[in-house]
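Asker: Provided below are the primary sequence and the corresponding predicted coordinates.
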Amino acid sequence: MQFIITAYDGSDPDALSRRMNVRPKHLENIAKVKEAGHVICAGGITDPEGLLKGSFLVMDFGTRAKLDEYMESEPYVTENVWQDIRIETCNVVVMGTIKK
């Protein structure tokens, strides 16, 4: 089952510094989840100035419960970086890198 997660950081003055402080833990965790085959693609959402303000992840888990287990251990969740999280099922039909 595939999911798209759109997660926005808080809007408080410390939001970006909180993200950057937690980022190493997030990257370590997402690498493990990717190695297990759950990450289709992921990246940052930026504001018009190019500063990070959230994340998007397209993931594949057997069930919503398995995705929820991942989310409960995700550092951006546990460390209160993501404050507005939306999760929807999706159907990925194109995967990999598109070459020009």
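Answerer: The structure has been received and is ready for your questions.
Asker: all contacts plus neighbour counts: C-alpha atoms, from now on.
Answerer: Noted.
Asker: Quick check: buried residues in the strand or helix carrying Gly44?
Answerer: Using DSSP states H and E, Gly44 sits within strand 39-46. By neighbour count on 16 or more other Cα atoms under 10 Å, the buried set for strand 39-46 is 39-40, 42, 44-45.
Asker: here comes the other one, which I'd like you to weigh against the first:
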Amino acid sequence: MLFAFVCKDKPGHLNVRMETRPEHIEHLNKLNSEGTLKMAGPFLDADGKPCGSLIVINAADIDAAKALADSDPYAKAGLFESVEIKAFNWAFNNPEA
């Protein structure tokens, strides 16, 4: 089942994002190589700077999705003000459909 992580960065934490980015990318690359990651990318503010993330993963259930969200280096570093985890149906332009 697909789950979307809608993550909002804490204000004034761009430095945390940039310092933690290499570990975050390594984490996403691992999920991608396992076939777990479906898509990911940052939300951008009015100035074009990252201010959050959208990550879509495949997980067995909500508990597995929560565990994956908690394992993200950005989450561990305290970057996110909030993380919503929602079941997701990729209806259009899904390359696997």
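Answerer: In hand now; what should we look at? Because the structure is predicted, anything quoted here is derived from the model rather than measured.
Asker: circling back to that earlier point, what's the following helix or strand after the strand holding Gly44 of the first structure?
Answerer: As assigned by DSSP H and E, the chain's next helix or strand after strand 39-46 of the first structure is strand 52-60.
Asker: compared with the second structure, how much does the next helix or strand after that following strand deviate?
Answerer: Following strand 52-60 of the first structure in sequence order, the next helix or strand is helix 64-73 (DSSP H and E). Superposed on the second structure, helix 64-73 of the first structure shows a mean distance to its aligned partners of 1.8 Å (mean Cα distance after the TM-score superposition for the first structure).
Asker: In the second structure, spot the helix with the most residues.
Answerer: Counting by DSSP state H, the longest helix found in the second structure is helix 14-33.
Asker: circling back to that earlier point, onto which residues of the second structure does the strand holding Gly44 of the first structure map?
Answerer: Strand 39-46 of the first structure lines up with residues 37-44 of the second structure when matched by TM-score structural alignment.
Asker: quick one: contacts of the matching stretch?
Answerer: Contacts to stretch 37-44 of the second structure, defined as Cα atoms under 8 Å, 6 or more residues apart in numbering, come from residues 28, 31-32, 50-58.
Asker: Now the buried members of the residues you listed.
Answerer: Applying 16+ other Cα under 10 Å to those flags 28, 31, 50-58 as buried.
Asker: Tell me the counterpart of Trp90 of the second structure in the first structure.
Answerer: Match for Trp90 of the second structure (TM-score structural alignment): Val92.
Asker: returning to that earlier point: ok and the longest helix of the second structure relative to strand 37-44, angle-wise?
Answerer: 160 degrees (axes from the mean of the first three to the mean of the last three Cα atoms, to 10 degrees).
Asker: Does anything pack onto helix 14-33 of the second structure? Which helices or strands?
Answerer: Judged by 3 or more Cα pairs under 8 Å, 6 or more residues apart in numbering; DSSP states H and E, the packing partners of helix 14-33 of the second structure are strand 37-44, helix 73-76.
Asker: got a list of what the residue nearest to the spatial centre of the first structure touches?
Answerer: Nearest to the mean C-alpha position of the first structure, counting by Cα atoms, centre = their mean, stands Leu57 at 4.3 Å. Neighbouring residues of Leu57 of the first structure by Cα under 8 Å, 6+ apart: 3-6, 39-43.
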